[in-house]
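S.K.: from the sequence below, what's the structure:
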Amino acid sequence: MTNILRIDSSIKGEAAVSRRLTSRIVERLLAAHPSANVVSRDLAQGIRQIDGAWLGSVFTAPEERTAEQAETAREADAILAEVKAADILVIALPVYNFAPPAQLKSWVDHIARRGESFVYTETGPVGLLTGKRAIVAFTSDGTPLGSELDHASGWLRQILGFFGITDVEFVAADRMVFGAEESLARAEAAVEALAA
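M.R.: Below you'll find the predicted structure:
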């Protein structure tokens, strides 16, 4: 069975273009894989930012954790487990001020755990989350995908690759203020052209 993990991150809720695109992408995938299991996580509903207490919790042996540390580690482990179980990740990447939303960065921070998503070797880092595909719904008001102003898509491709996820595709509804209908039409066509 194919496992699909859908990650939304826009603070605009149902009005978000990125959410519209992640819905369309998941629909496209389900048409090809009707028995697929879909897990959804809306980061705009809240995700803890990592801090010293988080670090102490996830890197303390389970039997030595306090009750508070155990709860923090449980939440962090659940986020990581969703990614590990996924065959396909569908990730919303709305661009805020030329960069990814803080809540998407926090989600990545929960996943970036040495020994779980990557290891360091004598020849450099090696990602442990291999064999997965990521489809990213990139949306922006004015930032063109891949431009020198875009500090979001390159970062996400880099960190996913660091985790071993190198099959990464982007569907873009970018520069929306300069022609929303045209941009959305291009994005919808790109969704339809995705190999399912």
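S.K.: could you use CA atoms for every contact and neighbour count after this?
M.R.: Will do.
S.K.: what's the neighbour count on A185?
M.R.: Residues within reach of A185, counting by other CA atoms under 10 Å, total 12.
S.K.: so which strand or helix has it?
M.R.: helix 180-193 (DSSP states H and E).
S.K.: to compare against the first, here's another:
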Amino acid sequence: MNALVVNSSGRTEYSVSRQLVAELMTELEIKHPDLHVHYRDVAAGMPYVNDLMIAGFYTPVDARSADQTQALAFSDLLVQELKAADMLIIGVPIYNFSIPAALKAWIDLIARAGLTFSFSADGPMGLLHDKKAYLVVASGGVEVGSPYDMATPYLRQVLGFVGITDVEIISADQLNLLGEQPIGSAREAIQRIHAIV
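M.R.: Here you go, the predicted structure:
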């Protein structure tokens, strides 16, 4: 069984989302000793979609130029990491009501027509099925699930768009208002996890 862990906090120290992701992974590895984990830290740097990439997206593989192929190589790698995973764990701090820019850049690179979704007569269809996703969310002031939370509905939408509909949210929100209590609640949620898929 394979897991892909995507951390997106701009902080490497004192990051609540990173700490809770680490605790979740410890729990999952205890419960599933056969779990193989791949880590992707998007905060370390993600390219933004550009003209060359977009041209490559809409060009058949065998017709792409060498420059287009090179421009899409990293996106192809990210897609393969996601396709290989049975489980996706995303660490998400809420920045200005939404997700970090680096996480949005990752999403733009993995949302690929023909690879992670396809078009049909009924509209777009996700191609990534039978995957479980955990969103480990931390916020200073935003209450997860409130009208101010634009992060978790967006992530549910985009994951569903690529076919990942089994999404569980573990949140430590309103930390600036509530202190350590939300972290304790998130840890309790982690302890209640029993099944991956």
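S.K.: about what we covered before: mean deviation of the helix holding A185 of the first structure from the second structure?
M.R.: When the second structure is overlaid, helix 180-193 of the first structure sits 0.9 Å from its aligned residues on average, using mean CA distance after the TM-score superposition for the first structure.
S.K.: buried ones in the helix or strand hosting G154 of the first structure?
M.R.: Per DSSP H and E: G154 of the first structure is located in helix 153-162. Neighbour counts over helix 153-162 of the first structure (16 or more other CA atoms under 10 Å) mark 153, 156-157, 159-162 as buried.
S.K.: excluding its backbone neighbours, what's nearest F161 of the second structure?
M.R.: Closest residue to F161 of the second structure apart from its sequence neighbours, by CA to CA, 6 or more residues apart in numbering: G126 at 5.3 Å.
S.K.: most distant residue from the middle of the second structure?
M.R.: Checked against the mean C-alpha position of the second structure, the extreme residue using CA atoms, centre = their mean is A63, at a distance of 30.6 Å.
S.K.: and the helix holding G154 of the first structure, what other elements does it pack with?
M.R.: Here helix 153-162 of the first structure is seen to pack against strand 124-127 when contacts are counted using 3 or more CA pairs under 8 Å, 6 or more residues apart in numbering; DSSP states H and E.
S.K.: so how far is D141 of the first structure from the closest residue to Q49 of the first structure other than its chain neighbours?
M.R.: Sequence neighbours aside, S106 is the residue nearest to Q49 of the first structure in space, at 5.4 Å (criterion: CA to CA, 6+ apart). According to CA to CA, to the nearest Å, S106 of the first structure and D141 of the first structure sit 23 Å apart.
S.K.: now E82 of the first structure
M.R.: Going from E82 of the first structure to D141 of the first structure by CA to CA gives 30 Å.
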